[in-house]
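J.: please find the sequence and the predicted model below.
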Amino acid sequence: MTKHSPTDDGGSTIEGAGIDGRIHVQTDGERRGSDRQVEYETVTTPVLVIGAGAAGARVAIALAESNLEPLVIGKRDHGDAHTTWAAGGINAALGSLDEDDDWTIHAADTLNEGHHLNDPEAVELTAKRMPDRIRELDDWGMAFDRTDDGKINQRYFGAQSYRRTCFVGDRTGEAMLETLIDRARELEIPYRDNVMITRLLSDGTRVDGAVGFDMETGEGLLFRTNHVVLAAGGFSALYHRHSSRDDENNGDGQALALEAGAQLTALEFVQFHPTGMVGERYGDEWDGRLVTEAVRGEGGRLFNAEGERFMERYSPDQMELDARDVVARAIAREVREGRGTDNGGIYLDISHRDPSYVQERLPSMVERFADLGVDITSEPMEVAPTAHYTIGGVDIDFRTGETGVDGLYAVGETVAGVHGANRLGGNSLAETVAVGKVVGDHVANAVTSRDRVPTVTDAQRALAEREFRALADLADSDGTVPPKTLLEDLGDLLWDTAGILRDAESLREGLDGVAEIRARTADIHVDGDRTSRSFEYAVDLSFSLTVAEAMLRTALERTESRGAHYRTDYPETDSDWRVTLVLSADERGLTITRRGVADPSEPVRESLEEGHELDYHHLE
């Protein structure tokens, strides 16, 4: 690692209306930063993994097991990743309770839930490998709940034909990440926390590293590597109501990839989880926070404000365990037609179950609501849909993780393909470890001896220094509008124009609103230096505006309703729209093209034809 204090005068501001959506900063009409000196640290590594959740950790473990030493970086403290918020479980066709289940039925359920826009190869890769990944996690110490005869226990999740979801109470993601981190520590994988990446070093055809800053010191960081793996999550936190932390899942992975020359797909599909917390008694801090699907998987029932178990009208066979998009739209309709609560929600009730059973299976939910004055073993929870998971992302080859930009790979919620038009609950955690190992193994084989200690060229250093000066200019922004205000305005805009129900008029209004917010960034005010939360929000805003515009454009393009994308002006599913929308960027702006979807393998087609379906009576 070396530090530099350059004196050359090449520099640039953060571009505004360009492809990357960067904030444009000017003072008195003059560009700043051309004579600004910047100090930074240079780090070389054979592989840089951006993102320290389950996907990034599993990639790094595969690399370390191949005798490589990757560097993993995260925006928060080690172990503090969004994976910990995935509560309900992780899918694998183990057959612990239902012996007839197998990987082909898991794949068929995934394709059906995804309305057959999934990448079949990605689906089959995940479903085939998950039993081994669960056994691996078990061997590494993950404390799965067990059946009476000692097998890994499994529960129902929505739209699954069998009890397939393995779990650790209702803290599965947290337990899984702890297990992966313990394994990474055993392998002594280098990790650096509180680092934010703002740009990939790329000429549009290959990546040579990444540029960012230390969020604790404000110091610039140049990471030089020939192999970058993006594992930075999704963009659900762009919405006003969401199940993420406000400073996570803001689209940085997708925006970084797009700017570097990769393509994005399926951005129009944003999954709204049916049950997020809502209600004055919970407070603003808890608004939108996830109430895990495990509550419904263990028998929880939904009631409107009139006491009706309304899912009987929408899905009499699968009831509360129908697909997430079906349940979320049903709730939205109940509220819209005046049968919701005063807070715009409905009730989720599991009090008919034995209190000891609820406490055993849902300990985190019991504890959380008890702290808020609600005993879920005896009274209902007030819930409403919340933006939860972004199905779209970077377009990759699932056999390798390659993005089409040499040296750039992606994995986890940053990518698209496994989930199609709607994600099957329990598949997000599954994808992280199933695909994460595949990508890690491929990258390990791609690293050459020359890659282990890459050199830093003058051109690479010059590009990094321009970015550092631009970040310094951004930190000096002294306008009148706080970046958090603009992010909040963006969240309200997307909720109103591109939510559960959308149409052409609302989507165009959303695009106009994004342009208006982008214009307002010219008057941005950063309160503090590069270690401040205000500066972090200013950087986030650049990513978020880029991804918001891309999502709105693809949603406007798809003139049908399918899965998580529901157009009130095109309410039917159109067979001609069984295509993937692919978005790319160049100097002319954003371009959308269509790509056909492949068919699954013969064994999976047979399972689809057999028509497996959830037998809800087990929960009654």
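T.: Great, that's in hand.

J.: CA only for contacts and neighbour counts going forward, please
T.: Noted.

J.: can you list contacts of the one helix or strand Ile517 maps to?
T.: If you go by DSSP states H and E, Ile517 is part of helix 504-520. Contact with helix 504-520 is made by 16-17, 21, 23, 481, 486, 489-490, 493-494, 496-498, 545, 548-549, 552-553, 555-556, 567, 569, as judged by Cα atoms under 8 Å, 6 or more residues apart in numbering.

J.: just the helices in the stretch 1-150 of the chain please.
T.: Secondary structure of the stretch 1-150 of the chain by DSSP state H, counting those that start in this stretch: the helices cover 54-65, 103-113, 120-139.

J.: dump these to JSON lines, plus mean neighbour count and distance to Arg289.
T.: Formatted as JSON lines, the helices of the stretch 1-150 of the chain follow (neighbours: other Cα atoms under 10 Å; distance: least, Cα to Cα, whole Å):
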{"stretch": "helix 54-65", "mean neighbour count": "27", "distance to Arg289": "20"}
{"stretch": "helix 103-113", "mean neighbour count": "26", "distance to Arg289": "23"}
{"stretch": "helix 120-139", "mean neighbour count": "20", "distance to Arg289": "27"}
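
J.: these: which one's closest to Val439?
T.: Val439 lies closest to helix 54-65 among the helices of the stretch 1-150 of the chain, at 6.4 Å (Cα to Cα).

J.: off-centre distance for that closest one?
T.: With Cα atoms, centre = their mean, to the nearest Å as the basis, helix 54-65 stands 18 Å off its chain's centre.

J.: output the contacting helices and strands for it.
T.: Packing partners of helix 54-65 (3 or more Cα pairs under 8 Å, 6 or more residues apart in numbering; DSSP states H and E): strand 48-50, strand 71-73, helix 172-186, helix 427-446.

J.: pasting the second one now:
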Amino acid sequence: MRDSPKTGSARAGIPEYDSVDVSVLVIGAGAAGARAAIELAERGVDDVLVLGKRSHGDAHTTWARGGINGALGTHDPEDSWAIHAADTLNEGHFLNDPGKVQTVTKRMPGLLRELDDWGMAFSRTEDGELDQRFFGAQSFRRTAFAGDHTGESMLNTLVDRAQELSVPYRENVMITTLLADGDRVYGAVGFDADTGDYLLINAGTVVLAAGGYAAIYNRHTSRDDENNGDGPALAYDAGAALMDMEFVQFHPTGMAVDEDDPEWEPWSGRLVTEAVRGEGGHLYNAEGERFMERYSPDQMELDARDVVARAIAQEVAEGRGTENGGVSLDLSHKSRSFIRERLPRMYERFDDLGVDMASEPVEVAPTAHYGMGGVAVDEHGETSVDGLFAIGETMAGVHGANRLGGNSLAETVAFGAVAGERIAQRVDGPGRLPDHVVDDYAKPQLRDLAALAGRDGTHEVSSVFTGLQNLLWEHAGILRDEDSLRAGLRELDTLRDRVSDLDVGPITSDSFEFAVDLGFMLTTAEAVLRGALQRTESRGAHYRTDYPDTDPDWRRNIYYERADVGGMSTHTETVGTPSETVQAALDEGHELDYHQLE
């Protein structure tokens, strides 16, 4: 990696910027980005730079608490990678890419053991094996975990391994555009949020591991400054296609709080891990009914996330919700020692807020949690733009119409390894950044960023930001219909006008960062609304009240691309078929028997 002296031209309105040359640029320092960088380093590729939007080790991965899937068979030796794949396809309502599903499920047992070898603090059985718990819609206990802080423990393990391998890293850097001409990628432009320096990075290969887009909703499990759609929007603007963007998973159990209480308000929508239900938690409405008996008498609280989320929404809509618009999640029938051992972070969080999980329930309600859609990629994670890869939550294909709990962390390490292997076979230095790319793409972006910093506009960034989140929740939430989706698209056009006239602080301010985020969010919001409008059926996390049935003819993926003359265009493609091994597992009809937990 080579840094060059600052360059720029104040006369041309182009600010000074630092130039960096690197063979592989990894955008995103969560689990997917870290695992890709580790794979590259282990294969002898040392000219790599990992960029983190936040400080080192502070990525959204840490909020994935419940566990990571892999068919180890610790408790259920009859489990297999093929049954894991079958569960994933069933949960995804068969819109998943079967090849990508097979890649993840076949690799995960080995990757779990690898994490164990690297020192991850997995919870263990009395025999010292990696313990595994039930998660919703899984046929067997295959979710390995570290208490209820699995993502945090996993990311710490990956960061430590990357540091052992001396992987270069920069923190608090935000990428605002990729340098691409539609055929291949050449690098990126961004800024350092600490110093205010602008950056131009020349890279032979770019890996997008920048997360998903759940934070375009006003109730979500992310922080407002992450999962704003950076990764998908950067790829889309570079000429890559997006896929499945209409499928947004609403986790059944986000925290339902009194938003007028300053102590509780910051926790609104934050995840109450599925592990609480996996360890035997019961859901009750305000009338004391264990209502999942009406919706899913066989699988109860551990049915698919979309089923449980819609059931809770229905209970609240029919007037059986709790004070803060949710339902009660109760684990008080378990012992205090059990809860503190199996769910330490959850116990501590609620205890700090004055709620004792061992003696009283907590209030929960659905919250936007995960985007199943993302960038369309091949079997190695590469997009249609040569040299541009997308992995982790930024990519599409593994989860289909609804994600199986425990598969998000699995996807990050599996495709981090897959992409790293592929890139290592092809890496050939930074390459030369063509003059036309600098003139046509880099300099205009640097000029626009300089003009945005300190802009004296009409609209407050925070107000427009919140307005966009409210728009998505109202018009493309758990329950959707044509009139509301069309109204959402009209309102989105109005918001675009406001985004063009923002009042923005200096480059190191939060308002500058959120103003950049708004650009990404507009792209992902439009894709969600357009896809939800086009898909005239209900499937998985996408539920149309005016088309409540699943239509077999809609077993197709929607792709989103930039039109030749402005705007967003879409087309559909049919889904592939599973391998014979996975189809055999599907035909066997494995299914969780919830009542063995009682």
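T.: Okay, I see it. Since the model is a prediction, treat every value here as computed from it, not as a measurement.

J.: among the helices and strands packed on helix 54-65 of the first structure, which is the most enclosed?
T.: The highest mean neighbour count among these, using mean count of other Cα atoms under 10 Å, belongs to strand 48-50: a mean of 26.

J.: superpose on the second structure and give me the mean offset of it.
T.: Taken over the aligned residues, the distance from strand 48-50 of the first structure to the second structure averages 0.2 Å (mean Cα distance after the TM-score superposition for the first structure).

J.: in the second structure, what residues pair with that strand?
T.: Alignment note (TM-score structural alignment): strand 48-50 of the first structure is matched to residues 25-27 of the second structure.

J.: any idea how far that stretch is from the chain center?
T.: 17 Å.

J.: same question for stretch 220-237 of the second structure.
T.: That offset, for stretch 220-237 of the second structure, works out to 8 Å (Cα atoms, centre = their mean).

J.: now swap in stretch 322-336 of the first structure and tell me
T.: 22 Å.

J.: quick one: contacts of that stretch?
T.: 113, 158-159, 271-275, 304, 311, 314-315, 320-321, 340-341, 344-346, 384-385, 422, 424-425, 500-501, 563-564.

J.: ok, the residue minimising distance to the centre of the first structure - contacts?
T.: With distances taken as Cα atoms, centre = their mean, Gly234 lies nearest the centre of the first structure, 2.7 Å away. When contacts are counted by Cα under 8 Å, 6+ apart, Gly234 of the first structure touches 249-254, 389-390, 393, 413-414.

J.: just those: which are in strands?
T.: Mapping the contacts of Gly234 of the first structure onto strands (DSSP state E) picks out 389-390, 393.

J.: show me where the stretch 451-598 of the second structure has its strands.
T.: Using DSSP state E, counting those that start in this stretch, the strands of the stretch 451-598 of the second structure run over 459-460, 502-503, 556-562, 568-574.

J.: and Leu72 of the second structure, which of those is closest to it?
T.: Nearest to Leu72 of the second structure among these is strand 556-562; the distance by Cα to Cα comes to 31.3 Å.

J.: if we can go back for a sec, and the strands of the stretch 451-598 of the second structure: which comes nearest Asp356 of the second structure?
T.: It's strand 459-460; of the strands of the stretch 451-598 of the second structure, that one is closest to Asp356 of the second structure (Cα to Cα) at 39.8 Å.

J.: I'd assumed Leu501 was in contact with Tyr566 of the first structure.
T.: Yes - assessed by Cα atoms under 8 Å, Tyr566 of the first structure is found in contact with Leu501 at 5.5 Å.

J.: and the two? Which one has more around it.
T.: Tyr566 (26 against 20; other Cα atoms under 10 Å).

J.: who's in contact with the more buried one?
T.: Counted by Cα under 8 Å, 6+ apart, Tyr566 of the first structure has contacts 500-502, 560.

J.: quick check: nearest residue in space to the aligned residue in the second structure for Glu174 of the first structure, chain neighbours excluded?
T.: When the second structure is aligned by TM-score structural alignment, Glu174 of the first structure is paired with Glu152. Closest residue in space to Glu152 of the second structure, ignoring its immediate chain neighbours: Thr62 at 3.9 Å, by Cα to Cα, 6 or more residues apart in numbering.

J.: what about that neighbour, how many residues nearby?
T.: 18.

J.: need the counterpart of it in the first structure.
T.: That one, Thr62 of the second structure, aligns with Thr84 by TM-score structural alignment.

J.: show me what contacts that match?
T.: Neighbour list for Thr84 of the first structure: 171-175, 177 [criterion: Cα under 8 Å, 6+ apart].

J.: for Ala71 of the second structure, same thing?
T.: Counting by Cα under 8 Å, 6+ apart, Ala71 of the second structure has contacts 79-81, 84, 105, 108-109, 142.

J.: aligned partner of it in the first structure?
T.: Taking TM-score structural alignment, Ala71 of the second structure has Ala93 as its aligned residue in the first structure.
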